[in-house]
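In: curious how this folds, go ahead:
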Amino acid sequence: MLTSTDSINQTLLERLAVYRQKGLLRQLRIADEAIDFCSNDYLGLARSSQLKQAIQHANAEHSTLRTGATGSRLLAGQTTLAQEVEQELALFYGTESALVFNSGYDANIGLLACLPQKGDTLLTDELIHASMIDGARLSYATRHRFRHNDLADLKAKLEDASRLQNGQIFVAVESVYSMDGDVAPLRELADLCDEYGAALLVDEAHATGVYGSENGANGEGLVAALGLKDRVLARVHTFGKALGVHGAAVAGPAVLRDYLINFARPFMYTTALPPHSLLAIRCAHDQVRADSSALQQLHHQLTYFRGQVAEKLPGSQWSNSQSPIQCLIIPGNDRARRVAAAAQATGLDVRAILSPTVPVGQERLRLCIHAFNTIDEIDRLVDVLQKALAETNTL
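Out: From the prediction side, this is the model:
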């Protein structure tokens, strides 16, 4: 006799079978031995022996600290170390305050779910990250999407919101978009927000460590690079990408920090990061501040890669990206998978991004260029793509 658990298991198997038949089934795959052209470790800090040693030294110096936070920040998780790290982050990002979250996903959900309230309007770029979408779904505000980086469409929706709503207006974007690698027109967005009295919220996940003031040497993000810090209400900086560690922080005015402490549920109701994670965050920022060589190397390798693409893949289609995220558009899930498989067969960690994750016809290889990728590795990647694209008739 079938139990209720058996019935549910069968339902799950059937749902997975549908995904498998469509070629969309996701699986976990270890690629430690492959050459990395897929991770968000843009500066190579996640594999940096210097950073690892700094973290080990910091842990040794703080050997009396507990191994875990043992509670939320509102309970046992608030420590002198957490307070000090947040003060250091506020200085690094040039803002009044910073509040650490356990991940960028938590930070985006917490920010967007609690900041726009019922009676407010939330306007989001149609290509924002899943974490921002999920946070927006939890908000009681009226939400409208505007076409990606389309200032005219946003202006029209701001006009409607200012005419029809009495509450606050919020605009949520990414500074560097995770799936296309293109950047938001932040200056123009800030101008529009000023014009209509809207608050601008910017996810800096893929800009943190890669862009910043003083010609990008410090890595505070694209908002800082453009001198817009005082015109953005909240910036979300994540540390698990270019900074090579874990966690995130929302940077902004002190009143925003106080508000999030009281209303952001992913902050209020989760066990805080352990001390060793806070020390790792500190060490990663110290290294980025002190040494810009990895960032300079990243931009050098990126320039070389784009030059090789222009020379050897002249008929290929790429997203409009100047960032380390370089996307080769290969329409069709099967074709994108075949090109990715050809690269993987030669020891390159290259991943296909398929529909429905991206729109039909926009399937792609999402390639990430890193400071540690050698010229020989980049040449090998371009040569493999050239051959695979010719074989699959995608050029």
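
In: all contacts plus neighbour counts: C-alpha atoms, from now on.
Out: Noted.

In: elements contacting the longest helix along the chain?
Out: In the chain, with assignment by DSSP state H, the single longest helix is helix 293-312. For helix 293-312, the packing partners by 3 or more C-alpha pairs under 8 Å, 6 or more residues apart in numbering; DSSP states H and E come out as helix 375-391.

In: may I see the buried residues of the helix it packs on?
Out: I378, L381, V382, D383, V384, L385, Q386, A388, L389 (16 or more other C-alpha atoms under 10 Å).

In: right, and the helix or strand after the longest helix of the chain?
Out: With elements assigned by DSSP states H and E, the helix or strand that comes after helix 293-312 is strand 317-318.

In: one more, so I can put them side by side:
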Amino acid sequence: MLNHLNHFQEALDKRKANQTLRILKPKSEGIDFYSNDYLGFARNKDLQNLLLKEINDNPHLLSGSTGSRLISGNSTEVIETEEFISKEHKYASALLFSSGYNANLALFSTLPNRHDTIIVDEKIHRSVHDACKMSHARKLKFKHNDVKDLEQILKRQKENCYVAIESLYSMDGDFAPIEEITEIAKKYNAFLIVDEAHAFGVFGYGLVEKYQLQTKVLATVITYGKALGSHGAAIVSNEIIKSYLVNFASPFIYTTAAQDIQWRSIKTGYEFFKANKDLSLKLQRNIKIFHQQNIKTPSSNSPIQAVLIPDNHRLKDLQETLLHEGFLTYAVFSPTVKEGTERLRICLHSFNTEEEIIGLTKIIKDFI
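Out: Here you go, the predicted structure:
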């Protein structure tokens, strides 16, 4: 048995030698510049108290769902939350999932068939790539945010095409030219699917809502583990797509439904967001303060800032230096990103202070 495990150990040893071995560690104490809690909802005492009241008034929310939604797990709570979400996003329907990963897995493994083509931005989230492996469709990549390259690929296709993009990309923190891509997809009768994981809450309900593209985007993925400080995701689309996923999407059919507290947390989070728009303004202020420190990054008004440090060992040194000073950041090593594009990924939040931002950037500037 041990002999059969040798190649696993060799791969782990190689990562350890490269200082890129992933291990699970307790949550660190420090100044948060690495979490996706952009608006501070996960730490917000007022929101926590609202949720505590919901639980005290409705203790059944904590009970397990007892089965998949097609058997015993389809509660009134989840149905009402989906109806609420669809109205908020101005779509005909919403279908909730336990995570954004599962939502993307369901979409791209289910909708395209063996005669179709999925065209993905080369920097699309790993969940989409994994879903494409489950699909019988052909997958093609277009150059990141390159509308002309996308059009050249679409021109050559004869069957149905699905185009997959993120509105705000998680590694570089840059935005998709979503309006131009929408028009190109429409021109070639392609189905556009947009992942709003990092834009939702930071920019209202996301860029699809901001530019009123609901009738031109087949499906939008909204996730709740980031700006909303909760967990789970929704696919907002039309009734046909929802019914098709309920009938044919394995990640939906063959999983136990989440507890009702998850759905209630999402709905409560929406209501809290609408009542606290000032938190988004505070975040935008902090993004501006960061850029005033003159550190070169690929993005401007995004909460995600990537500082390129094209060497795994130097990047590790910078991250450890920052940690020693109490700053929590996230280093993205190759091969997670291409060699030569290793970066320190900084997430800005509404709760970061000007002093903290200046302290962080001073260390980075001294290092680079």
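
In: now the residue nearest the centre of structure 2, nearest residue through space, not along the chain?
Out: Geometric centre of structure 2, nearest residue: A197, 3.3 Å, by C-alpha atoms, centre = their mean. Setting aside the residues directly before and after it, A197 of structure 2 is nearest to T223 in space (C-alpha to C-alpha, 6 or more residues apart in numbering), at 5.0 Å.

In: where's the one you found relative to L111 of structure 2, distance?
Out: As for T223 of structure 2, its distance to L111 of structure 2 is 20 Å (criterion: C-alpha to C-alpha, to the nearest Å).

In: so where do the strands sit in structure 2?
Out: Per DSSP state E, structure 2 carries strands over the ranges 31-32, 93-97, 117-121, 138-142, 161-166, 191-195, 219-223, 233-237, 304-308, 327-328, 330-332, 343-347.

In: got these as TSV, with distance to E183 of structure 2 columns?
Out: Shown next, in TSV, are those (distance: least, C-alpha to C-alpha, whole Å):
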stretch	distance to E183 of structure 2
strand 31-32	39
strand 93-97	23
strand 117-121	15
strand 138-142	16
strand 161-166	12
strand 191-195	10
strand 219-223	15
strand 233-237	18
strand 304-308	27
strand 327-328	40
strand 330-332	33
strand 343-347	31
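
In: could you dump those strands into a markdown table with mean neighbour count and distance to L107 of structure 2 added?
Out: Shown next, in a markdown table, are the strands of structure 2 (neighbours: other C-alpha atoms under 10 Å; distance: least, C-alpha to C-alpha, whole Å):
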| stretch | mean neighbour count | distance to L107 of structure 2 |
| --- | --- | --- |
| strand 31-32 | 19 | 33 |
| strand 93-97 | 25 | 11 |
| strand 117-121 | 22 | 11 |
| strand 138-142 | 17 | 14 |
| strand 161-166 | 24 | 10 |
| strand 191-195 | 24 | 9 |
| strand 219-223 | 27 | 9 |
| strand 233-237 | 26 | 8 |
| strand 304-308 | 25 | 26 |
| strand 327-328 | 22 | 34 |
| strand 330-332 | 21 | 27 |
| strand 343-347 | 24 | 28 |
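
In: so which of these gets nearest N3 of structure 2?
Out: Smallest distance to N3 of structure 2 across those (C-alpha to C-alpha): 32.1 Å, for strand 330-332.

In: how about the helices in the stretch 51-200 of structure 1?
Out: Secondary structure of the stretch 51-200 of structure 1 by DSSP state H, counting those that start in this stretch: the helices cover 80-92, 104-114, 130-138, 151-164, 186-196.

In: most tightly packed of those?
Out: Comparing those by mean neighbour count (mean count of other C-alpha atoms under 10 Å), helix 104-114 ranks first with a mean of 25.

In: report the aligned residue range of structure 2 for it.
Out: Using TM-score structural alignment, helix 104-114 of structure 1 lines up with residues 100-110 of structure 2.

In: mean shift of the matching stretch relative to structure 1?
Out: Its aligned residues in structure 1 lie a mean 0.4 Å from stretch 100-110 of structure 2 after superposition (mean C-alpha distance after the TM-score superposition for structure 1).

In: for that stretch, give me every contacting residue.
Out: 96-97, 127-128, 130-136, 197, 221-223, 232-235, 245, 248-252 (C-alpha atoms under 8 Å, 6 or more residues apart in numbering).

In: show me the contacts for I119 of structure 2.
Out: K139, L140, K141, F142, C161, Y162, V163, A164.

In: map the fourth one onto structure 1.
Out: Superposed on structure 1 with TM-score structural alignment, F142 of structure 2 falls opposite F146.

In: repeat that for the fifth one.
Out: Across the two structures, C161 of structure 2 finds its equivalent in I169 of structure 1, going by TM-score structural alignment.

In: any idea how far D191 of structure 1 is from that match?
Out: I169 of structure 1 sits 14 Å away from D191 of structure 1, taking C-alpha to C-alpha as the criterion.

In: and if you look at G44 of structure 1?
Out: 35 Å.

In: ok, now L279 of structure 1?
Out: Using C-alpha to C-alpha, L279 of structure 1 is found at 38 Å from D191 of structure 1.

In: ditto for Q301 of structure 1
Out: Distance of Q301 of structure 1 to D191 of structure 1, given as C-alpha to C-alpha: 34 Å.

In: do H300 of structure 1 as well
Out: 32 Å.

In: same question, G135 of structure 1
Out: When G135 of structure 1 is compared with D191 of structure 1 (using C-alpha to C-alpha), they lie 25 Å apart.

In: and for H62 of structure 1?
Out: 46 Å.

In: what span of structure 2 is stretch 196-205 of structure 1 aligned with?
Out: The aligned range for stretch 196-205 of structure 1 is 188-197, by TM-score structural alignment.

In: check what contacts the matching stretch and list those residues.
Out: 100, 154-155, 160-168, 182, 185, 206-208, 216-224, 226.

In: what's the nearest residue to the equivalent of K133 of structure 2 over in structure 1 if we skip its chain neighbours?
Out: Using TM-score structural alignment, the partner of K133 of structure 2 in structure 1 is R137. Spatially, and ignoring its direct neighbours in sequence, R137 of structure 1 is nearest to A113 (7.3 Å; C-alpha to C-alpha, 6+ apart).

In: could you do Q117 of structure 1 as well?
Out: That would be A141: by C-alpha to C-alpha, 6+ apart, it lies 4.9 Å from Q117 of structure 1.
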